[in-house]
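*Asks:* Whatever this is, show me its structure:
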Amino acid sequence: MNSLFIIAPYKYEGIWVFDDPRVGLTQEPFVSGADTIIDALTENLPNAAEGFQLIFSPDPFPGFHARFTWNRPEYGGNWYSWPERNMDGWLCPALFKYFESAPQELFVKVSAR
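*Replies:* Below is the predicted model of the structure:
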């Protein structure tokens, strides 16, 4: 199984979404705080709304930008916190397209495409 995953979120109709045909997802939205977290992660990326690269892993990796910690399950998804920014976001059940169970931590790096 992969230890690093890559998606390319973009804005569609004003909402952050991503496509990943490898796992059967098209315009999968980020909602319930995850969208606000992406706004914060991309605040210094030019043209992020047109698409950016997001690498994520349950393990730390060189150059990661943010660490998210698991809080609790809800509605089939899971809540994560970004302690350094005092932000929370919900990740929908699409998380299980990448992991068998919700990781205790997620490490993220964003960059321009």
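*Asks:* Please make it C-alpha for all contacts and neighbour counts, starting now.
*Replies:* Will do.
*Asks:* Break down this structure into its helices, ranges please.
*Replies:* With DSSP state H, the ranges of helices along the chain come out as 34-41.
*Asks:* Show me the strands in it, by range?
*Replies:* Using DSSP state E, the strands of the chain run over 5-7, 10-12, 15-20, 25-29, 52-57, 66-74, 77-82, 87-91, 105-112.
*Asks:* Would you mind saying which of those lies nearest T36?
*Replies:* Comparing the strands of the chain against T36 with CA to CA, the closest turns out to be strand 87-91 (7.9 Å).
*Asks:* Which strands or helices does the closest one pack on?
*Replies:* helix 34-41, strand 77-82 (3 or more CA pairs under 8 Å, 6 or more residues apart in numbering; DSSP states H and E).
*Asks:* Need the winner for burial among the ones you listed.
*Replies:* Stretch with highest mean neighbour count among the helices and strands packed on strand 87-91: strand 77-82 (a mean of 20; mean count of other CA atoms under 10 Å).
*Asks:* how about this one, so we can line them up?
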Amino acid sequence: MRYNDNCQMNQIREDKMTTFINNSLFTIQPYWLGRTWVFDAPNLGVMAEPFVAGTNIVLTQLAQTRLGIEPSEGAKFQLIFSAQEFPGLHLSFRRQEPEFNGYWYLSEAKDWAWFSPAMTSFFSNGYPEELYLQVLR
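*Replies:* Okay, here's the model as predicted:
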């Protein structure tokens, strides 16, 4: 590959990332892998990022109660999330305190969930004050 082609490829990647980051609603597809939910965001360089420290429990509860999906090999769903409220949301969180380069969030139902540094890949201003979630098939 010539140098000029490489520059064009990098520009395309930068354009895609800029477009992606400027969205206000994001969609990922968590899937069950091993013993937790994980997600991929290939255009951001994120692969099999696990949900841990309470986030996996909250997602399991949402998947079970809202979608009837049990955590098992092959299980997956769509997760829409935003730093702003949107119609049809199922759960909201408020940012609490940082720990291990991530942030703890507390839901209105008093569930604690830790969101990893991968979260900053979606939000250009870092971790949002509030986080809103919706699950879909």
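*Asks:* that older thread, will you turn the strands of structure 1 into TSV that also has distance to I37 of structure 1?
*Replies:* Shown next, in TSV, are the strands of structure 1 (distance: least, CA to CA, whole Å):
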stretch	distance to I37 of structure 1
strand 5-7	16
strand 10-12	14
strand 15-20	10
strand 25-29	13
strand 52-57	12
strand 66-74	10
strand 77-82	8
strand 87-91	7
strand 105-112	11
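*Asks:* Next, format the helices and strands packed on strand 87-91 of structure 1 as a markdown table and append distance to F5 of structure 1.
*Replies:* Formatted as a markdown table, those follow (distance: least, CA to CA, whole Å):
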| stretch | distance to F5 of structure 1 |
| --- | --- |
| helix 34-41 | 16 |
| strand 77-82 | 18 |
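*Asks:* For A49 of structure 1, which of the ones you listed is the nearest?
*Replies:* Per CA to CA, nearest to A49 of structure 1 of these: helix 34-41, 9.3 Å.
*Asks:* residue range for that closest one in structure 2?
*Replies:* Taken onto structure 2 by TM-score structural alignment, helix 34-41 of structure 1 occupies residues 55-62 there.
*Asks:* that older thread, of the strands of structure 1, which is nearest P46 of structure 1?
*Replies:* Comparing the strands of structure 1 by CA to CA, strand 105-112 comes nearest, at 7.1 Å.
*Asks:* the inter-axis angle of the closest one versus strand 77-82?
*Replies:* 70 degrees (axes from the mean of the first three to the mean of the last three CA atoms, to 10 degrees).
*Asks:* thinking again about what came up before, what does the match of helix 34-41 of structure 1 rub up against?
*Replies:* 36-37, 70-71, 111-115, 135 (CA atoms under 8 Å, 6 or more residues apart in numbering).
*Asks:* PyMOL command to pick out the buried ones of those residues?
*Replies:* To isolate in PyMOL the members of those that are buried, counting by 16 or more other CA atoms under 10 Å, one can use:
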select buried, resi 36+37+71+112+113+114+115+135
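*Asks:* Let me know the closest of the contacts of stretch 55-62 of structure 2 to L44 of structure 2.
*Replies:* F115 (16.4 Å).
*Asks:* Great, nothing more from me.
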